[in-house]
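1. sequence plus predicted model, see below.
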Amino acid sequence: MAAGRGLDEASSHANTGGASTALLLGIDLSTQSVTVVFLDAGTNRIVHIDTLNFDRELPQFGTSAGLHVGKNGKVTSPVQMWLVGLDRILRRQERTLMGRVKAVSGSAQQHGSIFWTADGLAALRCMAPADSFSSNLYGGFALEDCPTWADSSTQMECDAIESATGGPGAMAALTGSRAYCRFTGPQIARVARTEPLVWKHTARVSLVSSFLTSLLVGHPAPVDASDASGMNLMNVRTSEWCEELLEATAPGLAARLGTIVNPWESLGPISPYCAARFGFVTDCLVIPASGDNSCSVVGTGLACDQTASTLMVSLGTSDTLVGLTRSPRPGPEGHVMVSPRGPDEWFAMLCYKNGALAREAVRDRVAGGCWKKFDDLVASAPPGNDGNLAMTLVMEEIVPVLPIRGSFRVDAQDEPVAALSEAHEARAVVEARFLSMRVHAGNLGLPTAPSRIIATGGGSMSTSLTQVLADVFNAPVLVADSSEAAAVGAALRAGHGLKCKKQARWVELLASPLKDFKVMATPNAQAAAAYPATLLKRFAAFERGLVAKAQKHPQAQQSRE
């Protein structure tokens, strides 16, 4: 869900823009890299992109894919690596570009947490421009290696917090999600429980996004409501901290969190430190950074659909479905988060762990590892797969919660079978994903009959996958280059915040740089008719049967990553 991504090249130029054109800057502090994107403020077209890959350019921190992987599910990233990387990439930008930036915002990997000391906060306010972020803030953190979205060590804390709030359903109704290991609340709870001295010396907890914002404004920044949605600490309907959750999470947490702000609010001008060190103009406006999922909602153009009838589907290592809604229905599966676009709106998300890995497992079994043969097999089986249903679980799944692994199949009469034909096996693993998305999207309050679907990720280039997706949802599937979607979304959010500031009120977010989409698939009327409500009910029952099987014969205790 929040997995990091970087560009293949260290630097890329889309166009040069006019020498005096005002610019918007988006900074994406992701898991594997930090990326800067400059947009022309008038056209929203990309002027310049640059990426710094942590593993390759900062090998001294010893990370793999930007992470330190420890024991028992513990996964962290070094805060000094983020400081060094951010300083380096901003320093190497041409000051003629930096001086044209009128507003800046950021995107960051969701769910990570930074633990500041009082000395670190004091140093933040009086940094010397001659020195780097790292030099100025060295020793300013109670925890040098920070928990990230990849951490799965907090199941005990998840269970305890859910128990204190009435169970997973009650937790989801309150915060938008049940307690997940990667969410910030359980991360904080674990630090407070297992490292009491660290917690004692923690004066402030930041998300990676509010950490980035703090560096830009030169003082502890509030958390934007959209990213705060991924903490299991905020009331998702009121955008206020939930007192009972704060108390259940860690002692004295309320005093360490700061406030929550709207995603489009101005936090004032860039700090004098950043202006002097990097070449920002002193009146450059800072808009709060948000999570990468929130920024991608903007960067892909999803946020510019005023009818909220578009869905975004990412087909990668994990599969996700995202859509905007004004009638959210949070539940134990999936997530509901505050929209970055405007008030009284949310986006809902489904995240599946068994994405490309499941498709690859079936490909290896029936197509000898060849994607072309796999695609041909998918296309050769009829829509609806002759009534055969199957699910391949390479890892324990979270939608629905399935702490089991293996391949599970039923025939058209819902009788278990040991195997299907090669074509039926290939089509089943594809149909299962999209049937599940359609079933659970409706449960979260998302449209099950969207006007279009924006597809991203490696799987979006497969004609067989996108055709099945189009037929199952009876909607055209469009593709745009979204490799920089989070950073572009951050820059667009900077422009949105600038407009709101100038007009002293909230204004509609209308701008999108993605004007030209490629149509990958359009629904075939006969094929779409092969996915009626009765099939959706059958598939939902198939999932429920696997849940019951897992509860009766669990193979392992699953952590909700």
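-> Nice, thanks for sending it over.
2. could you use CA atoms for every contact and neighbour count after this?
-> OK.
3. and for residue 238, the neighbour number?
-> Neighbourhood size, residue 238 [other CA atoms under 10 Å]: 13.
4. can you point out the buried residues in the one helix or strand residue 199 maps to?
-> Here residue 199, judged by DSSP states H and E, is contained in helix 196-200. In terms of neighbour count (16 or more other CA atoms under 10 Å), helix 196-200 has its buried residues at 198, 199.
5. now for the next helix or strand after that helix, which elements pack on it?
-> Counting by DSSP H and E, the next helix or strand C-terminal to helix 196-200 is strand 204-207. In terms of contacts (3 or more CA pairs under 8 Å, 6 or more residues apart in numbering; DSSP states H and E), strand 204-207 is packed against strand 113-116, helix 254-257.
6. quick one: which of those is nearest residue 174?
-> Set against residue 174 and scored by CA to CA, those come closest in helix 254-257, at 17.3 Å.
7. what is that closest one packed up against?
-> strand 204-207.
8. after the strand it packs on, next one along is what?
-> helix 208-217.
9. any idea how far that next one is from the chain center?
-> Chain-centre distance of helix 208-217: 18 Å, with CA atoms, centre = their mean, to the nearest Å.
10. hang on, the earlier thing: and of the helices and strands packed on strand 204-207, who's closest to residue 530?
-> strand 113-116 (46.0 Å).
11. how much does whatever helix or strand comes next after the closest one deviate in direction from helix 208-217?
-> Using DSSP H and E, the helix or strand that directly follows strand 113-116 along the chain is helix 118-125. With axes from the mean of the first three to the mean of the last three CA atoms, to 10 degrees defining the directions, helix 118-125 sits at 50 degrees from helix 208-217.
12. buried residues, helix 118-125. List them.
-> Buried, per 16+ other CA under 10 Å, within helix 118-125: 119, 120, 121, 123, 124, 125.
13. deepest of the helices and strands packed on strand 204-207, which one?
-> strand 113-116 (a mean of 27; mean count of other CA atoms under 10 Å).
14. wait, is residue 36 part of a strand?
-> Yes. Counting by DSSP: H, G, I helix; E, B strand; the rest coil, residue 36 is part of a strand.
15. give the contact list for the nearest residue to residue 114 once chain neighbours are set aside.
-> Residue nearest to residue 114 in three dimensions, not counting chain neighbours: residue 206, with 5.1 Å by CA to CA, 6 or more residues apart in numbering. Residues near residue 206 by CA atoms under 8 Å, 6 or more residues apart in numbering: 113, 114, 115, 116, 223, 257.
16. hold the first one in mind and look at this next one:
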Amino acid sequence: MKYLLGIDLGTSGTKTVLFDEMGKSVASKTIEYPLYQLKNGWAEQDPDDWYNAAVNTVKAVIEESRVNPADIKALSIAGQMHGLVMIDAHGKVLRNAILWCDSRTGEECDEITNAVGKNRLIEINANPALTGFTAPKILWVRKHEKEIYDKCSCILLPKDYVRFKLTGKKAIEISDASGTNLIDIKKREWSLEILNALNIDPSLMPEIIESSAVAGTITKEAAALTGLLEGTIVAGGAGDNAAAAIGTGVCKDGQAFVTLGTSGVVFAHTSKPSIDPLGRVHTFCAAVPNSWTAMSCTLAAGLSLRWMRDEFFSYENKEESDKGNDVYDLMTSKASEIPSGSDGLIYLPYLMGERSPVLDPEARGVFFGLSARHSKAHLTRAVLEGITMSQRHNLEVLHEMGICPSVLTACGGGGRSPFWRQMLADILKCKVDTIESKEGPALGAAILAGVACGMFNSVEEGCAKFVVRGSAKSVPDEVQTKRYDAIFALYSSLYPALRPSFAKLASLRKQLDGEKVPKYKSVFSVEFERFGKIISGVDVKKVGELLEKVDCPTDSVAYVPSEPILETKELKEDIQNRVFGGLDIEIGYCSGHNRVLNCLEYHRNSELNITGTDAIFMLAPITAIKDGIVDSSSVETFFAPKGTAILFYETSLHYAPCHSDDNEVFRVCVVLPKNTNTAKPKLVKECDESRMLTHNNKWLLAHSASPEAKMGITSGVVVGTNLKLD
């Protein structure tokens, strides 16, 4: 009898399974290890914990099975993706690995996007820069721990490090390399364009190998530790999800699976790279040669349920464990007694930030609709539903890409639980089936090992021989599906509404942690998105030069709606076509010196501002107006560097006389559709609407301390503190 070993290197622990030549599990062993979270959003592990777990689990299954090591023909590893392992010239680990679920690298993602270009990065790598990926972690270490970076001789991913320790060979396997942000997806090789743009020495990146290729053989030292024979073949292996695909038989077009482990994944196979231009889901190289995958990844799927277990069911967990039962069965049993929708309670599963499809490291978990009548059972059902809703959110993106599986194979906790499996069918609105094997990634790794040693001629042949479909299936319940459609509509509206608040919370956390935060928020930040957007391509340098020619006061504010100096033919044509859809425009300016909020104005048309100096804007949403009154507490302050073109939405109030940050005169170019703007008014024009309206386009709300209010120009009122910049 011939045998194959599949090693599943996960975040919680490493599981090694020994399979016979029919694909039957002969023995298995799991060893857990700690996760280190030194700060909110950080996640690290010791790579040698992985290696020790792999060595000891391999040794344990050989001893338990009493199989002759000579009959074990090959092994490979399925591993958690994206983790950064840095080793020196002697192969020694330089620091703990930064994991896939670590969200510290937001700034580095921005650096990558700016250096490579957002669209170009997706063209080459098929994915945007994400905090979970490896490249931003490399940049973070280079910036914050340069002494470690300078000692680094080679960069590896988690399973590739363990394979290096077993074989002495350095290499990164293709499906895992896909998640670094550093390869050319179509060419299946390192992208020198990206590496050069990020100033990463290509020599740090080892050879890329295919998943089923022979990556090396067991060394004498590793043989002594594991009980394997020296020279046993080790295949390239695969990232955990790519291996899980093989272990569930997903190796051809039209096949897909959903897994709810620590993370949640919807994964589809494709014979050509299918790319989401917005980068909401990932396209990676598959473990099958010359194939690709489209997959989503929510960061805290099973992790959310584990958090519920540890924080809300610790007592029950001990009780059930003493009885030999699994507390998750108790939790899902209690949740099944609650009606779908959890009596109006919705959970957003963003405990570790989020990757797919919202791409936001600052997002955090939310219970929405919590009331005094909700019990632990309600919370549990809401968590289960929220996790599953996140998978539907991702599946809808795959549908947009033309990937529409009618059947999903469920694995992980969601596949084993009849209750959760039915919930998957009802929420995802498709049939859900299962496989007999419960080993998923470990089975996929074993199949890859079988190809490497010649037991199978191809991955497809290995899947056909080893993967057995299960009898447990679930089909959508029409009544529940309709209920979940309504729930999903509200679920999917919550993140957009909370996105700026998540960004504010991130700044607050930094303050509470004693970290230095910028004095003012940036117009390039998430928090600015509801007020306007940055416009690229405008000749801001030319605008700045023209603004320098404008005569502006040094002790007051000047506002001119139309200025001939600025209204050059080239500039007008470009802006009116680039920004205003061809509408005739007028270009004016606001300049001077003023650091006190006197009034807010709202233009019914969108307004383009181009900063000729560093400037500060005070803004409020139009929704802040209640009966012609806005509280100054609704006002937010943003910094815009010189040379920024900003389109303020028509739903934004802003204080037009903005400010420089250095007590000098500011200059801002102001562009609006022609004849929709006025100079600073002296008298209000009566109209059918309220006296807030100073002309047919502009509403004005003034603080009682302002000249406008004292002159009776408007009845629109700003209440609260009259804001003043430091």
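-> Thanks, I have the structure now. For clarity, every value in this text was computed on a predicted model and none was experimentally measured.
17. which one of the contacts of residue 206 of the first structure is nearest residue 45 of the first structure?
-> Out of the contacts of residue 206 of the first structure, the member with the shortest distance to residue 45 of the first structure (by CA to CA) is residue 223, at 28.1 Å.
18. burial count for the aligned partner of that closest one in the second structure?
-> When the second structure is aligned by TM-score structural alignment, residue 223 of the first structure is paired with residue 172. Using other CA under 10 Å, residue 172 of the second structure has 29 other residues around it.
19. pull up the aligned stretch in the second structure for stretch 194-203 of the first structure.
-> With TM-score structural alignment as the criterion, stretch 194-203 of the first structure aligns to 144-153.
20. so which bits of stretch 501-515 of the second structure are buried?
-> Of the residues in stretch 501-515 of the second structure, 501, 502, 503, 506, 507 count as buried by neighbour count, 16+ other CA under 10 Å.
21. identify, from those residues, the entry nearest to residue 122 of the second structure.
-> Using CA to CA, these come closest to residue 122 of the second structure at residue 503, 24.4 Å.
22. wasn't the closest one part of a helix?
-> Yes. Per three-state DSSP, residue 503 of the second structure lies within a helix segment.
23. could you pull out the strands for the stretch 201-350 of the second structure?
-> For the stretch 201-350 of the second structure, strands defined by DSSP state E, counting those that start in this stretch occupy the ranges 208-209, 214-217, 233-235, 238-239, 256-260, 264-270, 282-285, 292-295, 346-348.
24. no no, the stretch 1-150 of the first structure
-> 11-12, 23-29, 33-40, 46-53, 68-69, 75-78, 101-108, 113-116, 145-147.
25. for the fifth one, give me the average deviation versus the second structure.
-> Just to be clear, that refers to strand 68-69 of the first structure. After superposition onto the second structure, strand 68-69 of the first structure lies on average 2.6 Å away from the residues it aligns with, using mean CA distance after the TM-score superposition for the first structure.
26. give the aligned range of that strand in the second structure.
-> Under TM-score structural alignment, the match for strand 68-69 of the first structure is residues 36-37.
27. and if you look at the third one?
-> Aligned by TM-score structural alignment, strand 33-40 of the first structure corresponds to residues 13-20 of the second structure.
28. again, but for the last one
-> With the alignment judged by TM-score structural alignment, the segment of the second structure matched to strand 145-147 of the first structure spans residues 96-98.
29. which other helices and strands does the lengthiest helix in the first structure contact?
-> Ranked by number of residues, the top helix in the first structure under DSSP state H is helix 422-444. Here helix 422-444 of the first structure touches strand 346-352, helix 356-367, helix 371-380, strand 389-393, helix 463-473, helix 533-552, going by 3+ CA pairs under 8 Å, 6+ apart.
30. after it, next one along is what?
-> strand 452-456.
31. so where is that next one in the second structure?
-> Counting by TM-score structural alignment, strand 452-456 of the first structure corresponds to 407-411 in the second structure.
32. report the mean deviation for that stretch after fitting onto the first structure.
-> Mean deviation of stretch 407-411 of the second structure relative to the first structure after superposition (mean CA distance after the TM-score superposition for the first structure): 2.5 Å.
33. so how far is that stretch from its chain's centroid?
-> Computed by CA atoms, centre = their mean, the chain-centroid distance of stretch 407-411 of the second structure equals 24 Å.
34. with stretch 336-355 of the first structure instead?
-> Using CA atoms, centre = their mean, the offset of stretch 336-355 of the first structure from its chain centre is 9 Å.
35. now it: buried residues?
-> 336-342, 345-355.
36. and the residue nearest to the spatial centre of the second structure, how far from residue 411 of the second structure?
-> The centroid of the second structure falls nearest to residue 355 when counting by CA atoms, centre = their mean (2.3 Å). With distances taken as CA to CA, to the nearest Å, residue 355 of the second structure is found 20 Å from residue 411 of the second structure.
37. likewise for residue 345 of the second structure?
-> 26 Å.
38. neighbour count: the two, which is higher?
-> residue 411 (30 against 21).
39. for residue 520 of the first structure, which of the helices and strands packed on helix 422-444 of the first structure is the nearest?
-> Residue 520 of the first structure lies closest, by CA to CA, to one member of those: helix 463-473, at 6.6 Å.
40. the following helix or strand past the closest one against the second structure, how far on average?
-> Counting by DSSP H and E, the next helix or strand C-terminal to helix 463-473 of the first structure is strand 477-479. Following the fit onto the second structure, the mean deviation recorded for strand 477-479 of the first structure is 3.0 Å by mean CA distance after the TM-score superposition for the first structure.
41. buried ones in the next helix or strand after strand 477-479 of the first structure?
-> Downstream of strand 477-479 of the first structure, the next assigned helix or strand under DSSP H and E is helix 485-503. Buried residues in helix 485-503 of the first structure, counted by 16+ other CA under 10 Å: 485-501.
42. likewise stretch 31-50 of the first structure?
-> Buried residues in stretch 31-50 of the first structure, defined by neighbour count with 16+ other CA under 10 Å: 31-41, 44-50.
43. now do the same end-to-end measure for it.
-> First-to-last residue span, stretch 31-50 of the first structure, CA to CA: 16 Å.
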